[in-house]
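Participant: just to be clear, the model below is a prediction. Sequence and coordinates:
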Amino acid sequence: MVDSVPCHRDPARIADRLPFLLRRNLVLRGIRAFFDARGYVEVETPCAVPTPGEEVHLKVFRTERETVDGARQPLWLHTSPEFAMKRIVAATGLPVYQLARVWRNAEGSRLHAHEFTMLEWYRPGATLASLMDETEALLRAVLPPVVRVGGDMIGIAPAFERLSVADAFHRYAGVDILATGDDAPALARAAGCALRHGETWEDLFFRLMMARVEPHIGRTCPTFLTHWPASQAALARRDPADPRVALRFELYAGGIELANAFEELTDSTEQRQRFIADRARRQASYPHEAGLDWPMDEAFLAALDGLPPCAGIALGFDRLVMLAAGTGRIADVQWLGEG
């Protein structure tokens, strides 16, 4: 029998990427110094949880807890520590951060791994704008002034671009995205493209995003893509000035999505309604997949009404190290990467 990744290859594989791995350690130390200096508390939360998250399209890893008396409870490896971290903020009012191991099944590419490290932080009193300021400061603290991604030279020192989703679609796709609502045929007509069989508004939105918007942003400096359509609000508040959009941003650099951030929703009733809608969409999208009926995270929902106004962000730590190290493969910056 031939081992698919023989252990005798480990020394050579690790030696080949040792410069990248040492840079990983430098970035790790820089992150901790950055947050410690700003008064954040580093926390740790469980990885195996009763509810792994409610993102519709993320696939999860299932496990099981067995007690000393033989009772068994299904658990899942979390896709993000978000729910647990917000419970801590609600209980303490403290700004917190975590470098968490997270798991997402059915993923794998030069930018994706089944297991990776997520940097998340939550700050009471922060707004979307102040969180963008802080994110810029973090990247300047841990990255060189210029990073190379493929053929792009991306400046980290200048101010990052801040571009709303509506402005990005108008500029690069010629579409008034907010005017299309949830009407997939209307969006297809506006974009001048054919609607595929069974394609929803959300499906077409992301097809256009990947084909027409993402190739143009974050190429000379990182870009914050802000104010997403309300249907993509997830756990974010709607914008009081325009309820068609959510107070959410994603950060891009050189075609790589680095981070996803929200000005956090603190209304448990609205959040429950969103979760119920997400569950219905997940069951409709993946009707043949068993084991998706985990319980609602009641502890999170109970804590939500006590969550102070705050903003939070999830940033792919491995992808950040890729930028710092100048490599295009996530496996290069993981000690025993999959690839």
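Facilitator: Sure thing, it's come through. Residues are numbered from 1 along each chain as shown.
Participant: from here on, contacts and neighbour counts on C-alpha atoms
Facilitator: Fine.
Participant: separation between residue 294 and residue 50?
Facilitator: As judged by C-alpha to C-alpha, to the nearest Å, residue 294 and residue 50 stand 7 Å apart.
Participant: of the two, which one has the most company?
Facilitator: The neighbour comparison of residue 294 against residue 50 (other C-alpha atoms under 10 Å) goes to residue 50, with 20 against 15.
Participant: check contacts around that one.
Facilitator: 74, 75, 76, 294, 295, 297 (C-alpha atoms under 8 Å, 6 or more residues apart in numbering).
Participant: mind doing that once more with 7 Å?
Facilitator: Residues near residue 50 by C-alpha atoms under 7 Å, 6 or more residues apart in numbering: 74, 75, 76, 294, 295.
Participant: give me the neighbour count for residue 192.
Facilitator: 12.
Participant: and it, how close does it get to residue 50?
Facilitator: 44 Å.
Participant: ok, now residue 232?
Facilitator: With C-alpha to C-alpha as the criterion, residue 232 and residue 50 are 25 Å apart.
Participant: grab the nearest non-local neighbour of the residue positioned nearest the centre of the chain.
Facilitator: Nearest to the mean C-alpha position of the chain, by C-alpha atoms, centre = their mean, lies residue 260 at 4.4 Å. The shortest distance from residue 260 to any non-neighbouring residue, by C-alpha to C-alpha, 6 or more residues apart in numbering, is to residue 250 (4.4 Å).
Participant: same thing with residue 90?
Facilitator: residue 307 (4.2 Å).
Participant: ok, second structure coming up, stack it against the first:
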Amino acid sequence: MQTSAPWWAPEIHTRRRPALLARQRIAGAIRRLFEDADFLEVETAILQVSPGNETHLHAFRTELVRLDMAREPLYLHTSPEFACKKLLAAGEPRLFTFARVFRNRERSALHHPEFTMLEWYRAGESYERLMDDCALVLHSAADAVETDVLVHRGRSADPRLAPERLSVSAAFACHAGIDLEAVLPADGDNGAARDAFATIAMAGGLRVAPDDGWSDIFSRVISERVEPKLGLGRATILYDYPISEAALARPKPTDPRFAERFELYACGVELANAFGELTDPEEQRARFDHDMAEKQRIYGERYPIDEDFLAALAVMPAASGAALGLDRLVMLATGTDRIEDVLWTPLP
């Protein structure tokens, strides 16, 4: 039972409308930014045979009913990534999309079950080039709404300053007092690494459950100790994640313990996630199988693997790609606290 006025009530819409108009201007500015850089805007299908195979992402399921009444499961995608990479395999060198994506079990001030993801890909270019793109996106968004500051819950960042670049290992040392490299899993040593990590995390005041794996502890350190310190004053690019925390990213050639992955933060809020893309289909299959086994262990379910995607990886060129939450960027550019305030028609 709804206890407050709905979003469509005229007085509520009047309050929300300035942020919604800002959203339109920001999206338009970003579109021009990519078009001027010779990117092609594409539209990807929302229904997919697999919604993605990351352990902690949850999808909405539906069914395709054929004329013979045979039924096949389909999913609303959690990201347009698989489709975009198939277009890279088809020969598109630079592409971007504003995709409506869907994630179940996610509802908070920063999460909504349906939201808009900006994704873009560069064939034959490094993931460091995407760091430069992220800075330009922030600058364009600020120009579109004529603001000099991004704001969220008392934290602020200057969108025109070059983002700080901080490795994950340095962030753990600086903000959590943890030597991450000392507890990285090694082949055949995952249990010992997990236990050592748990001991250090608990000594630092973090809660660790008996069934938490290494990745669970890593995520808790990131969310409770590191994220709140990122993107203050200016944006932060957090780069070089442990290879276990980068499901679709390629290993760093100079240190395969880490992956070519970075995340963009502003005001303590994660805005974007980027990869130097993995193009080895057998390695990708092994990672999917591992993550789906974890999903089965934790949640009692798993999603199918998109065999067509793995086939496309075999011919996809070396590339880098990024995904940015448009709604969160609009929130920070307009100083709003809840994601519903920048969605035209949010769920009640």
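Facilitator: That came through, no problem. What you see is a predicted model, and the numbers here were worked out from it, not measured in a lab.
Participant: so where in the second structure does the strand ranked longest in the first structure end up aligned?
Facilitator: Determined from DSSP state E, the single longest strand within the first structure is strand 242-253. Using TM-score structural alignment, the residues of the second structure aligned to strand 242-253 of the first structure are 255-266.
Participant: now swap in stretch 311-321 of the first structure and tell me
Facilitator: Using TM-score structural alignment, stretch 311-321 of the first structure pairs with 320-330 in the second structure.
Participant: average gap between that stretch and the first structure?
Facilitator: After superposition onto the first structure, stretch 320-330 of the second structure sits on average 0.5 Å from its aligned residues (mean C-alpha distance after the TM-score superposition for the first structure).
Participant: can you give me the first-to-last residue distance of that stretch?
Facilitator: First-to-last residue span, stretch 320-330 of the second structure, C-alpha to C-alpha: 24 Å.
Participant: what does that stretch contact?
Facilitator: Contacts for stretch 320-330 of the second structure (C-alpha under 7 Å, 6+ apart): 23, 110, 115-123, 125-127, 130, 271-277, 339, 342.
Participant: longest helix anywhere in the second structure?
Facilitator: helix 10-36 (DSSP state H).
Participant: and the next element down the chain from that one?
Facilitator: Later in the chain than helix 10-36 of the second structure, the nearest helix or strand by DSSP states H and E is strand 40-41.
Participant: give the burial count for residue 243 of the second structure, as a bare number.
Facilitator: Using other C-alpha under 10 Å: residue 243 of the second structure sits among 21 other residues.
Participant: ugh, wrong one, residue 110 of the first structure
Facilitator: Count around residue 110 of the first structure with other C-alpha under 10 Å applied: 12.
Participant: chain neighbours aside, what residue packs nearest to the residue mapped onto it from the second structure?
Facilitator: Superposed on the second structure with TM-score structural alignment, residue 110 of the first structure falls opposite residue 109. Closest residue to residue 109 of the second structure apart from its sequence neighbours, by C-alpha to C-alpha, 6+ apart: residue 338 at 4.5 Å.
Participant: near residue 60 of the second structure, how many residues? Count them for me, please.
Facilitator: 16.
Participant: hmm, it is touching residue 76, no?
Facilitator: Yes: counting by C-alpha atoms under 7 Å, residue 76 is a contact partner of residue 60 of the second structure at 5.6 Å.
Participant: the second structure: which residue goes with residue 336 of the first structure?
Facilitator: In the second structure, residue 336 of the first structure lands on residue 345 (TM-score structural alignment).
Participant: what sits against that match?
Facilitator: Residue 345 of the second structure touches nothing, counting by C-alpha under 7 Å, 6+ apart.
Participant: and it, that one's in a helix?
Facilitator: No: Residue 345 of the second structure sits outside any helix when classified using DSSP: H, G, I helix; E, B strand; the rest coil, being coil.
Participant: residue ranges of the helices in the stretch 101-250 of the first structure, please?
Facilitator: Ranges of helices in the stretch 101-250 of the first structure, per DSSP state H, counting those that start in this stretch, are 128-142, 165-173, 184-191, 201-208.
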